[in-house]
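Engineer: Model the following, please.
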Amino acid sequence: MKINEIIRTRRKELKLTQEQAAEYLGISAPAVNKWEKGVSYPDITLLPPLARLLKVDLNTLLSFEDDLTGEEINHFCNEVFSVLKESGYKEGYELAMKKIREFPNSDSLIYNLAGFLKGTLLMFPVPDEDKAKYEEKIRELFERVAKNSETDWRIRGGALNMLVSDYITAEDYSRAEELLAQMPEPGVDKRPMLTLLYRKQGKVEEAVKMTQQKLLQAAGDVQNCLITLMDIYKKQNDWENMEYYAGKCRDVVELLDLWQYGKYMVDYEMAVAEKDADRTLELLGNILEEMGTPWELSKSRLYYKLAEQKENSGQQTEIFKRMRTGLLTELEKSEEFAFVRDRQEFTELIEKFRGDGGPA
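Structural biologist: Sure, this is the predicted structure:
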């Protein structure tokens, strides 16, 4: 709660009138009324006696220890996303920063908003001269969380991971190594024991959901490892090994009911690496189509219990379309795709999906 809400709530809980509170503090009743409406705030010299009157500590009175729940943070991210769509990245970013200023000690809020702003920076048009500034501000948010030794390691570790990735991309390897050294070894995964407990208790639904969560994470980890191996050999121009890992990645997508985008993407990477224009354009069409289709976990017997927590078809579709817009922009600008730009099929794909993917 904000300070005005705390004053009003505690005064009423203690059954004090505004006149009584004013009398005890030696001020006027209208002043207390303005505090509670948020029109004005108590003078700094009145904070200690006010806290004593309301029987709260100063941290509580000033909301220093106030935090948001996970549901509140998710809801706010949805609000920011709506502003991004309607008014642009600058307005969405400013709304997020305003919330952070309101809850400056909420590492969970700061971490989640930093990740959200980083992801949406790729989806929404931002002038090139502003993009680097936003990236630096977002990096500062992750640094802020990473520096707090009292932060939950699930949050702090996530912030450190994001920073390490950024510094590796920027080729600042010494800073990346420094941050990696701060990270502890992975903790114990308690999900297998929780699943066993649920089974013993006869909580079948909970046991199935927990196991499906672990399976989905493991499937994603396997896919990411194969993509990494494929990328390593791509940079070495080792087409034989690249094709081998691409094939394994296709198998994993089919076997473990992963998003079909993953299957098309590895074939697309192969085609681009080999500069096979016909194959590249064919697969590009499949990828762009797939990016407009939500991944429906409810249709998979492997993950159907996770459908509620993973699916929000409206927002998911919007996010995928924004991802598609980012890909289209890269296709038009990057030298890597120069070998297909003079093809009529390329122009037709750009025109078709540009109109359906949100603003460029």
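Engineer: switch to C-alpha atoms for all contacts and neighbour counts from now on
Structural biologist: Fine.
Engineer: Which strands and helices lie in contact with the top helix by length along the chain?
Structural biologist: Identified as the longest helix of the chain according to DSSP state H is helix 204-235. With contacts defined as 3 or more Cα pairs under 8 Å, 6 or more residues apart in numbering; DSSP states H and E, the packing partners of helix 204-235 are helix 191-200, helix 239-255.
Engineer: What separation do you get for residue 88 and residue 164?
Structural biologist: Noted for residue 88: a distance of 28 Å to residue 164, by Cα to Cα, to the nearest Å.
Engineer: what about the two, which has more around it?
Structural biologist: residue 164 (20 against 15; other Cα atoms under 10 Å).
Engineer: Where does that one sit, in terms of helix or strand?
Structural biologist: Using DSSP states H and E, residue 164 falls within helix 153-169.
Engineer: What residues of the helix or strand following that helix count as buried?
Structural biologist: Next along the chain after helix 153-169, taking DSSP H and E as the criterion, comes helix 173-181. Buried positions in helix 173-181, judged by neighbour count with 16 or more other Cα atoms under 10 Å: 176, 179.
Engineer: Now the element after the strand or helix carrying residue 33, going C-ward?
Structural biologist: Take DSSP H and E as the rule and residue 33 turns out to sit in helix 29-37. Next along the chain after helix 29-37, taking DSSP H and E as the criterion, comes helix 47-54.
Engineer: what sits up against the helix or strand that that following helix is followed by?
Structural biologist: For helix 47-54, the succeeding helix or strand toward the C-terminus, using DSSP H and E, is helix 58-61. Identification of contacts with helix 58-61 by Cα atoms under 8 Å, 6 or more residues apart in numbering yields 3, 6, 7, 47, 48, 51, 65, 66.
Engineer: Now the second one, please; I'll put the structures next to each other:
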Amino acid sequence: MAEINIAKQLLAARHEKKITQEELASYVGVSKAAVSKWESGVSFPDITLLPKLATYFNVSIDELIGYEPQLTREQIKELYSQLKNIFANEKFEVAMAECRELEKKYYSCFPFLLQMAILYLNHATLSDAPAHIYEHCIELTQRIRSLSEDVNDAKDALTLEASCYLLLGEPMKVMDLMDERLHPISRDTELLAQVYQGIGNIQGAIDAYQVAMYQHLLFLICDSAPLALLNAADITKAEQIITRAIDCIDIYNMDELHPNTTAGIYITGAQIYCMHGENAKALDMLERYTYICEHCFFPLVLHGDAFFDRIDEWFLQFDLGNQAPRSEKLIVSSMVEAVEKNPAFAGLMDEKRYNGVVKRLKGIGEKY
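Structural biologist: The predicted model follows:
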């Protein structure tokens, strides 16, 4: 991430052009001492001289002063990693102050602003006033949607904005943003696979179909948890939803591939069984949840396996690569809270198995 550094840029440009300080001073109409001060960083050229200097060296003014308003994907990824660790290890206010300074600096870098909104959304609950964080996320997403020329960034910003309104308890604003008709899932990836196949790129077609299958599995498992909760009054229906989701998890090894998604199924199943007084089944779910927390989460890096053997490169194309949106320390803390502070499990607190689960989860935290 380049800082404004006109001294370094001027010196490099002059050496490249193979001219002396006297020659540059003569062209611009200043003294040799003035040029020397510019190149040593003691002073800066008058702003009215920048176009003349840029023209002389055949560069833009931004290039002349070493200013880069846009960050590369790798730079955004690196910054995100640094900032999520600050949220994990410093006071929330300290982390936010650091983030807001970076926002000001790269306010026209919309991919960066999008990742900042994601960062805030993943850490807002650490704040004493999460609603203010959600509102700030909305400001960022609206800026992205109104000014970014990247269709995908604008689309992602819309989804984030809708999520913020839901967290603020304003579902009608989500309705204003979204088309409330239920559309079939886009099959763009499958269409691309057919294109690859048609032009003889068989490996490209295989890659695309694997990515499509993997995503559809995640959608199915992720959607099963809220669907089961909506059917919680009907234990037969809810149990059928949970059981089918777990069948998919087992068949495709999803505990290993995406434990963050499968964990939601086990917590949801435990809550529903508790609602119906089936404590033994609830504890079975919690023990499975604990097992994946112990054995499948860390290091938390998205990856394929022997079946999904073509998706690792796809993960690396993400803005954050294959890393998690929160630090391991905060993830472990949320693992424990999902069980220990969940009011749905109040009836289990005297159970030996339940206390064993909590102890095992806290044991994970001791490593981080």
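Engineer: Could you say which one of the helices and strands packed on helix 204-235 of structure 1 comes nearest to residue 226 of structure 1?
Structural biologist: helix 239-255 (5.9 Å; Cα to Cα).
Engineer: which parts of that closest one are buried?
Structural biologist: Buried, per 16+ other Cα under 10 Å, within helix 239-255 of structure 1: 239, 241, 242, 243, 245, 246, 247, 248, 249, 250, 252, 253.
Engineer: So what does the fifth one match up with in structure 2?
Structural biologist: In structure 2, residue 245 of structure 1 lines up with residue 241, judged by TM-score structural alignment.
Engineer: Now for the spatially most central residue of structure 2: which residues touch it?
Structural biologist: What sits nearest the mean C-alpha location of structure 2, by Cα atoms, centre = their mean, is residue 325, with 4.6 Å. For residue 325 of structure 2, the contact set (Cα under 8 Å, 6+ apart) comprises 84, 118, 119, 122.
Engineer: which ones are touching residue 135 of structure 2?
Structural biologist: Contact analysis of residue 135 of structure 2 by Cα under 8 Å, 6+ apart lists residue 164.
Engineer: again, only using 10 Å
Structural biologist: 141, 161, 164, 165, 167, 168 (Cα atoms under 10 Å, 6 or more residues apart in numbering).
Engineer: Now tabulate these in CSV and tack on distance to residue 175 of structure 2 and neighbour count.
Structural biologist: Formatted as CSV, the contacts of residue 135 of structure 2 follow (distance: Cα to Cα, whole Å; neighbours: other Cα atoms under 10 Å):
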residue, distance to residue 175 of structure 2, neighbour count
141, 16, 28
161, 12, 25
164, 13, 24
165, 10, 21
167, 14, 15
168, 14, 14
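Engineer: what's near enough to touch the aligned residue in structure 1 for residue 251 of structure 2?
Structural biologist: In structure 1, the residue matched to residue 251 of structure 2 (TM-score structural alignment) is residue 255. Shown in contact with residue 255 of structure 1 (Cα under 10 Å, 6+ apart): 219, 249.
Engineer: Tell me the spacing between residue 255 of structure 1 and residue 217 of structure 1.
Structural biologist: According to Cα to Cα, residue 255 of structure 1 and residue 217 of structure 1 sit 15 Å apart.
Engineer: Then residue 35 of structure 1?
Structural biologist: 49 Å.
Engineer: can you give me the helices in the stretch 1-150 of structure 2?
Structural biologist: Ranges of helices in the stretch 1-150 of structure 2, per DSSP state H, counting those that start in this stretch, are 6-17, 21-28, 32-40, 50-57, 61-65, 73-89, 92-105, 110-123, 130-147.
Engineer: For PyMOL, write a command that selects the buried ones of the contacts of helix 58-61 of structure 1.
Structural biologist: This is how PyMOL selects the buried members of the contacts of helix 58-61 of structure 1, with burial counted by 16+ other Cα under 10 Å:
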select buried, resi 3+6+7+47+51+66
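Engineer: possible to save the contacts of helix 58-61 of structure 1 as CSV with distance to residue 230 of structure 1?
Structural biologist: As requested, the contacts of helix 58-61 of structure 1 are exported to CSV (distance: Cα to Cα, whole Å):
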residue, distance to residue 230 of structure 1
3, 55
6, 56
7, 60
47, 61
48, 63
51, 61
65, 47
66, 46
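Engineer: before we move on, the earlier item: doesn't the residue nearest to the centre of structure 2 fall inside a strand?
Structural biologist: No. Residue 325 of structure 2 sits outside any strand when classified using DSSP: H, G, I helix; E, B strand; the rest coil, being coil.
Engineer: what's the spacing between it and residue 87 of structure 2?
Structural biologist: From residue 325 of structure 2 to residue 87 of structure 2 the distance is 11 Å (Cα to Cα).
Engineer: Overlap of the contact sets of the two?
Structural biologist: In contact with both residue 325 of structure 2 and residue 87: 119, 123, using Cα under 10 Å, 6+ apart.
Engineer: what about residue 19 of structure 1, distance to residue 53 of structure 1?
Structural biologist: Here residue 19 of structure 1 is placed at a distance of 13 Å from residue 53 of structure 1 (Cα to Cα).
Engineer: where do the contact lists of these two overlap?
Structural biologist: Contacts common to residue 19 of structure 1 and residue 53, judged by Cα under 10 Å, 6+ apart, are residue 25.
Engineer: for the nearest residue to residue 256 of structure 2 once chain neighbours are set aside, what are its contacts?
Structural biologist: Leaving aside its sequence neighbours, residue 256 of structure 2 sits nearest to residue 296 (Cα to Cα, 6 or more residues apart in numbering; 5.3 Å). With contact set as Cα under 10 Å, 6+ apart, residue 296 of structure 2 has these partners: 254, 255, 256, 257, 258, 259, 260, 290.
Engineer: Tell me, how many residues neighbour residue 9 of structure 1?
Structural biologist: Count around residue 9 of structure 1 with other Cα under 10 Å applied: 15.
Engineer: With the one 10 residues further on instead?
Structural biologist: By other Cα under 10 Å, 16 other residues sit near residue 19 of structure 1.
Engineer: I'd like to check which residues are in contact with the spatially closest residue to it that is not a sequence neighbour.
Structural biologist: In this structure, residue 19 of structure 1 finds its nearest non-sequential neighbour in residue 29, 4.9 Å apart by Cα to Cα, 6+ apart. Residue 29 of structure 1 makes contact with 17, 18, 19, 20, 21, 22, 23, according to Cα under 10 Å, 6+ apart.
Engineer: Kindly confirm whether my reading is correct that the first one touches residue 9.
Structural biologist: It stands for residue 17 of structure 1. No. Using Cα atoms under 10 Å, residue 17 of structure 1 is not in contact with residue 9, being 11.5 Å away.
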